[in-house]
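K.L.:
Quick one: sequence and predicted model below, then my questions.
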Amino acid sequence: MENQLPLATANANINAAAAAPLQPVAGKVPKKFIGYIHNFRGVAIIYVVGAHILLNWPDGSVTHKILDIILQNSTILFLFIAGYLFQHLSAKFEYKDYLIKKFQNVICPYLLLSLPVIVYRVVSQDINGFTLEEHPDFGAWPRWEQVGYYLLHGAHLQQLWFIPMIALYYLIAPLLLYVDRKPVLYRYVLPGLIILSLIVHRSTLSDTLVMAVHFLSVYVFGMFMSRYKDEFLVFAQKYAILVTVLPLAFITLNYFVEKPYYDPIDYIHKMLFCPFYLYWLWRLEKYVPKFVDVLAVLSFGIYFVHYFFVLAFRAIYQKVFHTPMPGNFFIWLGCLIVVMLLSIWTLQLARKVLGNKSKFLVGC
């Protein structure tokens, strides 16, 4: 999608399209605010939490397989949005200020929420499976090395592997902006990174460098789509069927492919769903339910706290019934709703008690 349309022409087309039915009304939101990408954050966090509901599904469960295909690897949606917003807000980029803000909003809550978990891990030596898979002798490591490993790899709680990885992208932000400010580079860099992602698959969650290499294409794809946001919406209106059907075709293919092809097809279908959601959340913006806005505002905080409730539910059920929580669609849906509600109420309480300082503890 090269920048062949003059920007004025693209903007004129978008403004004309906005007058059509089902289009967002122009001029009703702050200049820097993009409603559809904001709502996409709310959708993405549903994917993330839904993927983390831990149930004991029956062997060969079709429901589990379908949910797994839809929800797993939802990191792609989250990272795409991060790259999109990075480019969108980059006009007055100052590296020092950027790193300070990311430390306050991302690294600080990561450290504070990690502290009790790491203390528990080190004292009890309750080491999770993927860490032992990567390092079978981990229990014999000195305690200080275990602490360092947990912090540098996010290996102490399942979802926290994401933070050390995205921190690497924060560090290389000037390099990424160099690509964006010479947009001709996208035509060389982005295809190469996508090929690299298809070769270098998702690894053990705590393998930070491998995961950073694998997901870099997603972050840069988000930047690319932000730079050409107007042109994309013109393209998507003209080829709405293609934007809609292609991701649905690949997600269906994901159900039937053999194991060696599963991860590449999964990567492709999640990448295709990023423009899918951009278009349809833009097209139907005024119909998006209010709760999606609530989820979007609190999305990063939900990311930080939801897994504590998932583990608590799992432990309570195991203690009461002496068996893992069984897996079926209705139990999964009920757990998803309750975990979301508890996460939202916790974050709202934190914001009420701590005010603006809540971002240092829970990221929002």
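P.N.:
Okay, I see it.
K.L.:
C-alpha from now on. contacts and neighbour counts both.
P.N.:
Noted.
K.L.:
Now the residue positioned nearest the centre of the chain. Nearest residue, chain neighbours left out?
P.N.:
The structure's the chain has its C-alpha centroid closest to Phe78; by CA atoms, centre = their mean the separation is 1.9 Å. When the adjacent residues along the chain are set aside, Phe78 lies closest to Ala44, with 6.0 Å between them (CA to CA, 6 or more residues apart in numbering).
K.L.:
repeat for Asn328
P.N.:
Computed as CA to CA, 6+ apart, the closest residue to Asn328 that is not its neighbour in sequence is Trp57, at 6.7 Å.
K.L.:
Can you tell me the number of residues neighbouring the one you found?
P.N.:
Around Trp57 there are 18 other residues, counting by other CA atoms under 10 Å.
K.L.:
returning to what we had before: what sits up against the strand or helix carrying the residue nearest to Phe78?
P.N.:
Per DSSP states H and E: Ala44 is located in helix 35-51. The set of residues that contact helix 35-51 without belonging to it, under CA atoms under 8 Å, 6 or more residues apart in numbering, is 29, 67-68, 71-72, 74-75, 77-78, 81, 277-278, 281-282, 285, 288, 292-297, 299, 302-303, 306-307, 332, 336, 340.
K.L.:
try it again with 6 Å
P.N.:
For helix 35-51, the surrounding residues in contact (CA atoms under 6 Å, 6 or more residues apart in numbering) are 71-72, 74, 77-78, 281-282, 292-293, 295-296, 299, 336.
K.L.:
Can I get the buried part of the residues you listed as one PyMOL selection?
P.N.:
Only the buried members of those enter the following PyMOL selection, criterion being 16 or more other CA atoms under 10 Å:
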select buried, resi 71+72+74+77+78+281+282+292+293+295+296+299+336
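K.L.:
Could you single out the nearest of the contacts of helix 35-51 to Arg314?
P.N.:
Distance to Arg314 across the contacts of helix 35-51 (CA to CA) is lowest for Leu336, with 12.6 Å.
K.L.:
Can you point out the helix or strand that includes the closest one?
P.N.:
Secondary structure from DSSP H and E places Leu336 in helix 329-354.
K.L.:
Use this one as the comparison:
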Amino acid sequence: MATVKPQKIHSIHVLRGVAIIMIVFSHCLGVFKNSNLIANSYLFSFLNLFAFNFTTFFVLIAGFLFQHLTYKYKVKEYYLSKFKTVVCPYISVSIFCFLYFHYQSLSSLPFFSSTEPSALGSIVKMMLTGTQLLPLWFMPMIIMIFAISPLLYSWSQKSLIVIGLISMFWVVMFTKPDYTRPLLNLLHYGPVYLTGMMIKQNYEKIMQLVKDNLLLVIFFFGLCFCIPFVYRYVDYLGVEKLYYDTLQKIILFILALYFLDGLNRKNEHGRTYKFFSYMANISFPIYFIHEIIVLLLEQQVFNSPIADVIRTDNGQLASLGAISFLISTLTISIIIANLIKWIFKDKAKYLIGGNR
């Protein structure tokens, strides 16, 4: 067991910033709902597939950092920290969603009933499934992972190579379930968390393995990306029942760690690093805020003279529109996050999550 505080891993910090940008981008792409976009545009299809499931990065990073920080793990302190920085903002953002997005439907129901749908029952169900706002499906699942941290800690003291390899095989066979089913999502992303722990435990070996087999690793990433891309346009490939999106992101994560490894030996970093570092620092508030901004921006565009842009079947136009949505959403989210922090100071972490 590690007894000395390990150094900060700058590459992981950068990847957290990348992950939050891509998660926001995937939701901005989702604004453009014309069913012909993917069929009509390889560009939009590529962006849609590449941006999808960067949640895997968040889970890998969480597992990686859990393994990295086992030297200071104490179960009571860990639970208290996660309650303050994860559960509390989840509750506060959910309250906003209930009041702003669901008030009309909830107010039409009786407050409590054991025989028919009720407001209380609907609220409890949404809290347990994270369905009150699209990105919040992640919260019940990650909270369950945090809840089993004593078990994960005991595993962290043993070799994780075998369980990590099994996990990478498992996520291909056990496809990502519907986002409204947190227990099944736990069965899919729990192994991803373990894979993140395994990568940290065997970091030097994995980096050397990638260095010695770089072209092969890039080939596997390309294969995991191209297969789901191609079978969007081909009737039958014989591999449709396998799920490559999560494995694709795991391999991309390992490749990114390899290419960014030089950051971990630098004392000074340039503007690009500082940008992604800032995005990483504010990633949790952005995660909680951004979908609200996306929905409000979508509503404003839908009610404006350029509403047809949202319904376009032109992939290039939709891609440009999604990038515009991304820039606007990130800018507004950062402004709101900093405003909340300025008003509530240290208490802001209970409302929208804390800065890293």
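P.N.:
Here it is on my side, so go on. The model shown is predicted, which means the values in this text are computed figures rather than measured ones.
K.L.:
just to revisit the earlier point, and the equivalent of the residue nearest to Phe78 of the first structure over in the second structure, how many neighbours?
P.N.:
In the second structure, the residue paired with Ala44 of the first structure is Ala19, using TM-score structural alignment. Other residues lying near Ala19 of the second structure total 23 when counted by other CA under 10 Å.
K.L.:
and Ala19 of the second structure, how far is that from Lys249 of the second structure?
P.N.:
Relative to Lys249 of the second structure, Ala19 of the second structure is positioned 11 Å away (CA to CA, to the nearest Å).
K.L.:
Helix or strand: which one has the corresponding residue of the second structure for Leu193 of the first structure?
P.N.:
Superposed on the second structure with TM-score structural alignment, Leu193 of the first structure falls opposite Ser167. Taking DSSP H and E as the criterion, the element that holds Ser167 of the second structure is helix 161-173.
K.L.:
returning to that earlier point: could you measure from the match of Ala44 of the first structure over to His27 of the second structure?
P.N.:
Looking at Ala19 of the second structure against His27 of the second structure, where the rule is CA to CA, the gap reads 13 Å.
K.L.:
Ok, Leu330 of the second structure next?
P.N.:
Distance of Leu330 of the second structure to His27 of the second structure, computed by CA to CA: 12 Å.
K.L.:
After alignment, which residue of the first structure pairs with Gly222 of the second structure?
P.N.:
When the structures are aligned by TM-score structural alignment, the residue of the first structure matched to Gly222 of the second structure is Leu248.
K.L.:
circling back to that earlier point, mean per-residue distance, the helix holding Ala44 of the first structure versus the second structure.
P.N.:
Between helix 35-51 of the first structure and its aligned partner residues in the second structure, the average distance after superposition works out to 0.6 Å, using mean CA distance after the TM-score superposition for the first structure.
K.L.:
Check which residues of that helix are buried.
P.N.:
Neighbour-count burial for helix 35-51 of the first structure flags 35-51 (criterion: 16+ other CA under 10 Å).
K.L.:
and the spatially closest residue to Val243 of the first structure that is not a sequence neighbour, how many neighbours does it have?
P.N.:
Distances taken as CA to CA, 6+ apart place Phe276 nearest to Val243 of the first structure, at 5.7 Å, with adjacent residues excluded. If you count neighbours by other CA under 10 Å, Phe276 of the first structure ends up with 21.
K.L.:
Can you verify my assumption that Leu55 of the first structure contacts Phe329?
P.N.:
No - in terms of CA atoms under 6 Å, Leu55 of the first structure does not count as a neighbour of Phe329; the distance is 10.2 Å.
K.L.:
Tell me which of these two has more neighbours.
P.N.:
In terms of neighbours (other CA under 10 Å), Leu55 is the more surrounded of Leu55 of the first structure and Phe329; the figures are 17 against 12.
K.L.:
And that one, what's its match in the second structure?
P.N.:
With the correspondence set by TM-score structural alignment, Leu55 of the first structure lines up against Phe32 in the second structure.
K.L.:
What does Thr208 of the first structure correspond to in the second structure?
P.N.:
Residue correspondence, TM-score structural alignment: Thr208 of the first structure in this structure matches Pro182 in the second structure.
K.L.:
residues touching that match, list them.
P.N.:
For Pro182 of the second structure, the residues meeting the contact criterion (CA under 6 Å, 6+ apart) are 129, 141.
K.L.:
Where do the helices of the stretch 1-150 of the first structure begin and end?
P.N.:
Listed in chain order, the helices of the stretch 1-150 of the first structure (DSSP state H, counting those that start in this stretch) span residues 7-18, 35-51, 62-71, 75-88, 95-102, 108-124, 129-134, 143-153.
K.L.:
how deep is the counterpart of Met223 of the first structure in the second structure tucked in, by neighbour count?
P.N.:
Using TM-score structural alignment, the equivalent of Met223 of the first structure in the second structure is Met197. Met197 of the second structure is surrounded by 28 other residues when neighbours are defined as other CA under 10 Å.
K.L.:
quick one: Met197 of the second structure from Ile61 of the second structure, how far?
P.N.:
Going from Met197 of the second structure to Ile61 of the second structure by CA to CA gives 9 Å.
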